[in-house]
Each structure stands twice: as C-alpha cells, then as structure tokens.
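> sequence and predicted model, in that order:
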Amino acid sequence: MKHPFKRSTKKLILFVLVVFSLQIGCNKKPSSDQNNHLTIDLSAPGSTIFLPLTEIAEDIQMTQLETRNDCLVSHFRGFAGKKHIICFERNNVLHFTSDGTFIGEIMRAGQGPGEFYHIGAWDVDESERFLIIYDSNKDFIYRYDLDKGEFVTPIKNVTPTFADAMQFLNDSMIALLPSVYSNSEHHYLIYSLNGDVSKGPKREVLDNPRLQFTGISADFRKTKSNNIVYRPRTSDTIYQINETEMTPLFVPIIEKKRQSGNVTEGEYTEHIYLSEDYLYLYKNQFKHETNSEANSISITMSHGNFYVINLKTREIFDSRGLSAKYLGVSLPLWRIFPSGGNRFNFSVSAMDFIESIDRGIDGDQISPEDLEFITQLRKSISEEDNPIIFSGTFKENIDLSHLK
C-alpha cells in the first residue's frame, strides 16, 4: 500500500554523502594544513535537537509488504527503489514490487545451481534493471534481470574472497570491497562484465584483523555522480575512489580511542550521503573487548550525533538524531540506509507501527482529514505482518538555519 506524506510531512530525512575531488578533513573551525586538508572538529558534545526528516528528504512513500507464508521478512535488509524492493533473508532473497506485491523468490540458501552459501555483497544498478550478488563461496558474481525475472550471464573469474560491499560504477564496471578478514592484498577490486579486473591500492597487512576495529564496518557507497566514498574498517579517514586511485577526502577529528587492558572505547564516523553542497554523517560510540587467547571480540555500539555539513560555508548542523512522522503518526526512526544514488530507506516492524498509530490516535495527533485513512490502515495491519518500508530521496537544496 502506498500513501503520500501530507505536504507538511511529505519529505523524509536521510543522510547523504557527497563526494568531491578536494582533499578534506574535519574541524568545527575550518582550517587548511600543508596537505591541503580541511578540518572540522566533531569532538565537541552534541546538541539535544532532533532533526525532522522532512527537512532533508522528499518523495517519501510507505509500502506494506505483502505477507504470505512464502514471503515472510523477519527484519528488512535490502534495496527499496522506485520499481523494486529486494529483501535479503537468512535463507532466501525475496522480490517485491515497489507497492509491496510479492513477485517471487530470487534465490535460496543451498549448495546447488542458483543457490547461495553466504551473500557478502550486492547492489542494484541506477535503472533498477539488474541485481548483482556476490556469494563468498563462489568465484563469480550473479547477475539477475529484475524486469524479466531471470538470471543472465554472470561475471566470471572473480578472485575468491570474502566481500563486505559491491557497487555498480556504471553499466559495465563493478567495484568490489574485500572483507578485512579476507586474504586480499588490495583495498578494492574493479571488474568489467567480462571479468577483467583492475586492482586498487594495496592495503596494510594486519597481524590479526579480528582484533582491529574503528567502526561497525567499512563504508563503501556510490554517490549520485557515480564516484565511490570509502572508509576502511581500520581507519577513520574517508576516501574518494576514482578508478584505481584512492584520495583522502575527509579526516574527522573525533574523540581519541581509550584503551584499558583488553577494552578499547572511542568514536567512529559513518557517512550516509554526499551531495554537491552537503555531507551527511553519523558519529557513533563503540566499546571493543578482545580475548586474544580465544581469538574473539565483543563489540557494543551506540548511536551518537547526526551531522549536516555545508561544504561551501563549512557550517555544521549537529543533531542527536532524526525524527519522522507519517500523517501525524510519529515513527520510531533508528537508522536510515542508502539505497543507491540519492535514495534511502528505513523500516518499521508491524508491531511498532501499530503501537505508533495507537499513540497518535489516543493523543489526538492526527488531523481529522487523515484520521479515517489512518484508522483503516490500522485495521489492515496485524502484528505478524512483514515490516513497513519507508523510502524516499534526499533533497538537493536545504536550509536548516531556522532550526538553530
């Protein structure tokens, strides 16, 4: 089911990361060093303001995924575009239309032809025609035609490795990010559709990568201009990738890591979207405990601040998070995820959505003209239904000065 946000709430907020060719770092008072890095200090405590999603996003739609025994979604992880929704479950990959109608199962877990062992990376091209999937147990990349509903010629001769991410560069080039745990000597690999490979810069050799940590995982995301922004898992520096060149783009000044025995605590940044004028990113906290004898780690992460940085004026908008409403219903917005280009998505469990609707109705937060629709929507959802998907696009022009 689709329904537009009302005009006052029709824009949603997600964070977008913009890539440009200058080298930059981070400081609240911008300055340039001899390496021509711009610094913006993100180490200061953040504010308590919650940024309305409608200030930075638009074209928001709500989608109720069809719920049947053959298309159950436990927790949405995947792609939500204008034409297709792809859900990656533990045991299968499911295909829905953008209005939530179930089309079919693309793949399922197994060892046979067309089955996957472990999906480490995937992407959908800008036209939403092809889905690519990298199975860490195979030496090729699957290509699936979403319009025809069939697999086409895969990309063969792919170097076997564990992968953390994969991105279309254009119609004929794909960038693959090997996992920090893989034996790859390079930060990333670029493949053509016929399997030709170009290798990115060599990365440092880690004695024990399981015990190295600066963030949740590596950032590896394409911008609207088809560049890729990349932050290695073991670094705070954000790079811009241009073919086989990797140029430092952003070196945040954040709280230094503190180590006591086998426990390390600190902060890390996670970029979301980069436009021509603005950079959106999170600054989060982590606690990392190692056990070298058992070769194990325990990681606790918590969300911190959300930043909107004007790249022209160097002005920073610092918020404790995002907030969103749907026709007066306050949504539990914990994370926003890029869906390629300038699109984003987030999901709400059916149970949480029902509770949010009930609170909105009981608290008289819903306008009379929307109350009938929301009441009927509430009746159409049960707690066992698939998650509710929200998706939209980032605005190209924003002004947050009135929020300060």
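Noted; the coordinates are in hand.
> please make it C-alpha for all contacts and neighbour counts, starting now.
Fine.
> tell me which residues in the helix or strand containing Glu372 are buried?
Using DSSP states H and E, Glu372 maps to helix 368-380. The neighbour-count check on helix 368-380 (16 or more other Cα atoms under 10 Å) flags 371, 374, 378 as buried.
> counting by contacts, list what the helix or strand containing Met246 packs against.
Using DSSP H and E, Met246 sits within strand 245-250. On a contact count with 3 or more Cα pairs under 8 Å, 6 or more residues apart in numbering; DSSP states H and E, strand 245-250 meets strand 238-242.
> next, the angle from the strand it packs on to strand 245-250.
150 degrees (axes from the mean of the first three to the mean of the last three Cα atoms, to 10 degrees).
> remind me what strand 238-242 packs against, helices and strands.
By 3+ Cα pairs under 8 Å, 6+ apart, strand 238-242 packs against strand 228-231, strand 245-250.
> how about the strand holding Met246: buried residues?
In strand 245-250, counting by 16+ other Cα under 10 Å, buried: 246-250.
> I'd like the next helix or strand past it.
Going down the chain from strand 245-250, the next helix or strand is strand 258-260, by DSSP H and E.
> which residues touch that next one?
With Cα atoms under 8 Å, 6 or more residues apart in numbering as the test, strand 258-260 has contacts from 264-266.
> after it, which helix or strand is next?
strand 263-274.
> what are the buried residues along the helix or strand following that next one?
Counting by DSSP H and E, the next helix or strand C-terminal to strand 263-274 is strand 278-291. For strand 278-291, the neighbour count (16+ other Cα under 10 Å) marks 278-290 as buried.
> of all the helices and strands packed on strand 238-242, which one is nearest Thr300?
strand 228-231 (19.8 Å; Cα to Cα).
> if we can go back for a sec, and the furthest pair within the buried residues of strand 278-291?
Between any two of those (Cα to Cα), the greatest distance is 37.0 Å, for Tyr278 and Thr290.
> picking up where we left off before, which one among the buried residues of strand 245-250 gets closest to Leu131?
Using Cα to Cα, Met246 comes nearest to Leu131 of the buried residues of strand 245-250, at 26.0 Å.
> put this beside the first:
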Amino acid sequence: VSVKAGELVKLVLAQESRGSDKLIPLPNPTALKALRRGHVILMDDGRAAFKVESASESEAILRALTDALITSRKTIVIQGSGLDLPAITDREVNAIKFAVENGFDYIGLSYVRGEEDISMLRGILLSLGAEQTSIIAKIETPVAVRRLKEIVAAADVVLVARGDLGMHFPLEEVPELQRKIIRLCVECGKPVIVATQLLGSMIESPVPTRSEVVDVVSALMDGVDVLMLTGETAIGRYPVEAVKWLSKIIERYEPTIKPPKREVKPENHIGDRFAAGIVSLAESLNAVIAVYTRSGRTAERIASFKPTCRVISASPNEKTLRKLALIRGIETLRVSAQSYEEGLDELEVKIRSSRDIPENSTVILTYGMRGEPVHIVKIIQLRKAED
C-alpha cells in the first residue's frame, strides 16, 4: 500500500479484507480495538507514521504523517502505549508444534513481558518432548527493558530487537539500551544477538556505508555472539552480497578484538566456576581447550567467559553441534562415542591427528557431567610421532 503524507488510509481486520489501495489489513483484533483517536502509529521500524482520526472495533481511519510504502508482515507500534497482548496465542502454539515437528533448534519469543512468558513457552516445549529446544527472548518493548534481569535469567538466548526498540524509545537512547542489554548478557553468561539495520543500506546498495561497518565492529567489541541480518536478506536486492560483507567484516576484526570479560562470582554455579578456571588455565598456558559435551552446556559455560584461546567442542549429538554454532568462539567437531570417558578419548585421538593444531601445542581436554559435580581435566602436548 503506497501513501503520501496527508492521505487517509483504513486499517481493517485481515480476516475481512486483503491489502489494497488505501486499505491495510491487521491480523490482530486486540490491537485494532486498542486504537483511540489521536494515537500515533508507527510501522516498518518507524519509517511510516500515521495519526488515528477515528477508530472502532472493526476499523480505524488513519492520516499518513509521512510518505510510505507499507508491505506485509510489518510491526505496528502505538507510540507511547503498550498493548497487553498475550505472548503466546493459539496461533503461536501451532507454530511451536510445527517447529518441534521439524526439529528446530531455537524458537524466538516476541513481545516478552517477563519470566512468566518464557516459563509458559518452556512448559509447552516440555509437553511436546522438546526440552532441548532453546528459547530466544526478543527485547523490544519498555516492559521487557524494565524486567530485563529476570528475562535474561530465564531465557537461553537474548535478542536485541533494535528496530522495535527504536519505535518505543527515542532513537538517541537505542545505543545505550543495546549496550545495557549486551552487558547484562555477558555478565550472566547468556548468548546475545543484535538485529535490525546492521547493513540496512544494502537493501538497495551492493556495498554498505562506512557507518554501518563501524556499527558492526562496535557490536563485536561489546561482546555479541550473533549479528543478524533481517531486511537485507528478506527483501533486499543484494542478499548474498550482504551476507558476504557481514562475514568479511567479522572475519577481519573478530580475531583481534578482546570482548568484555565475564567475571566469576562466588554465587555462580559450580559449572561456571569450573569453566572460568579452565579458561584461566588455558590462557596462562596459551593452550587450546577441547571439551566433550552431550548437551553443550559445558562448552557454553566455557565460551561465556570469552576466552582468547581456541575452544573446540565435540559431541555425538548433531542438534548440540548445531546449537553451539550460534555461540561466539566455539568450533565444533563430531564424535561417535556416547560416554564421557570414551568421548574424551576419541576427542584426544582426533586432536592428535589434526593438521589444524600446530605441533608442540598444549591442549586442555575436559568434560563436565550433566547434573553431577564431576569435572575432568587432562593436559596434553602435541608431539611428533617419533617423540
């Protein structure tokens, strides 16, 4: 739907109409009912703004405040107002079932208001036998920012949704919010994703701007695990080039960047304190860390302390290896052994035969048994066969 500033458009229920000239369908009746005369509505990460002239339960008349081209699946925000919408509706439950049936590794939860929303999703996953499926909590609203600590504690991964945050908060506050969220995730040892407009100009251009390159590097320096392209690959003219450019920037700067360190605290779980000790030992020896894991948790704990050395994680579980690919600083390796002892032995054999690790390198082999306070450490030095 194309509109010019000053023109009127009608917002209607999606079930009753399809998008057409000056007609915008909205799939959520609760959101439509919440509209009041005078409300300002933002769409498409704030690129389009409308003022509500009149509203009823079935439709609303909007006056465009900007020229805009509205396409499908765009977020709608009522400026200065929060909608009390459930995080999980029947529609989401069906989507969760589809994700589980198709072996998804992560499920993103939008409009998270607090720990209770994450607990609800985790309960659904448990009921479907998908306890290994991890939850990504999207931080995109004022209530999520206010309850950030409990959300970070409850989620497996956190996503900084900059586009939505920029519609709820003044734009000049978004960098501060991004750093606040990343900093808390680093402190708590939770992987963090930054999304939206990383290389936004590449929707129309084959190369990024200088400021976009700086933005990407700044996020790396803050300690993010994942940089996520959205519109660049979803609707952009140069999706492949966008991925190549983002990879190029990361590969250029990640090896030399020292992200903020997570500090170990007395109240931390014994697994965290063990992981911190392994990282400290490895860095003092300039060693490679090689960890056998079935669930991936020990490798995640080690990576959360942002080691400057290599971390190789081996597992017989393909799902575990896929999930670990999301975490910064972890290289993955497939082994067949199912037991911890045999797994560590197989990992050692693969390490010794690897051409990717230089001779005379020190390697710390380790594992932590899930649910048990048992942690094993073995230090080896790679030698030539005749040695």
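Looks like it came in fine. If you're wondering where the values come from, they're calculated on a predicted model, not measured in any experiment.
> drop the TM-score for these two in here.
Laid over one another, the chains give 0.26 as their TM-score (TM-score structural alignment, normalised by the length of structure 2), with 167 aligned residues with a Cα RMSD of 7.1 Å.
> which strands and helices sit next to the helix holding Glu372 of structure 1?
Helix 368-380 of structure 1 is packed against helix 350-362, with contacts defined by 3+ Cα pairs under 8 Å, 6+ apart.
> repeat that with 7 Å
Taking 3 or more Cα pairs under 7 Å, 6 or more residues apart in numbering; DSSP states H and E as contact, there are no helices or strands that helix 368-380 of structure 1 lies on.
> and the angle from it to helix 350-362?
Computed by the same axes, to 10 degrees, the angle between helix 368-380 of structure 1 and helix 350-362 is 150 degrees.
> could you identify the helix or strand that succeeds helix 368-380 of structure 1?
Next along the chain after helix 368-380 of structure 1, taking DSSP H and E as the criterion, comes strand 388-394.
> buried ones in that next one?
Across strand 388-394 of structure 1, burial judged by 16+ other Cα under 10 Å covers 388-394.
> ditto for stretch 216-223 of structure 2
In stretch 216-223 of structure 2, counting by 16+ other Cα under 10 Å, buried: 216-217, 219-223.
> what's the closest of those residues to Ser284 of structure 2?
Using Cα to Cα, Gly223 comes nearest to Ser284 of structure 2 of these, at 21.6 Å.
> coming back round to it: closest one to Gln61 of structure 1 out of the buried residues of strand 278-291 of structure 1, please.
Nearest to Gln61 of structure 1 among the buried residues of strand 278-291 of structure 1 is Tyr280, at 21.3 Å by Cα to Cα.
> distance of Gln61 of structure 1 from Cys87 of structure 1?
According to Cα to Cα, to the nearest Å, Gln61 of structure 1 stands 17 Å off from Cys87 of structure 1.
> likewise Ile119 of structure 1?
Using Cα to Cα, Ile119 of structure 1 is found at 12 Å from Cys87 of structure 1.
> one more: Tyr134 of structure 1?
15 Å.
> Ile299 of structure 1 too?
26 Å.
> neighbour count winner among those two?
Neighbour totals were compared for Ile299 of structure 1 and Cys87, and Cys87 leads with 22 against 15 (other Cα atoms under 10 Å).
> that one and Phe102 touch, don't they?
No. Cys87 of structure 1 lies out of contact with Phe102 (Cα atoms under 7 Å); the separation is 10.7 Å.
> common neighbours of those two, please.
His95 (Cα atoms under 7 Å, 6 or more residues apart in numbering).
> immediately after the one helix or strand Asp123 of structure 1 maps to, which helix or strand?
Using DSSP H and E, Asp123 of structure 1 sits in strand 119-124. Downstream of strand 119-124 of structure 1, the next assigned helix or strand under DSSP H and E is strand 130-135.
> helices or strands up against that following strand?
Against strand 130-135 of structure 1 (3+ Cα pairs under 7 Å, 6+ apart) you get strand 119-124, strand 141-145.
> list the buried residues of stretch 279-286 of structure 2.
Neighbour-count burial for stretch 279-286 of structure 2 [16+ other Cα under 10 Å]: 279, 282-283.
> distance to Asp164 of structure 1 for the buried residues of strand 245-250 of structure 1 - can I get that in JSON lines?
Below are those laid out as JSON lines (distance: Cα to Cα, whole Å):
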{"residue": "Met246", "distance to Asp164 of structure 1": "18"}
{"residue": "Thr247", "distance to Asp164 of structure 1": "20"}
{"residue": "Pro248", "distance to Asp164 of structure 1": "20"}
{"residue": "Leu249", "distance to Asp164 of structure 1": "21"}
{"residue": "Phe250", "distance to Asp164 of structure 1": "21"}
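> which of these lies closest to Leu94 of structure 1?
Looking across these and measuring by Cα to Cα, the closest to Leu94 of structure 1 is Met246, at 34.8 Å.
> just checking, the closest one touches Tyr239?
Yes. The pair Met246 of structure 1 / Tyr239 is scored as a contact, 6.1 Å apart, by Cα under 7 Å.
> which elements pack onto the host helix or strand of Arg183 of structure 2?
Arg183 of structure 2 belongs to helix 174-188 when assigned by DSSP H and E. Applying 3+ Cα pairs under 7 Å, 6+ apart, one finds that helix 174-188 of structure 2 contacts helix 162-168.
> sounds good, over and out.
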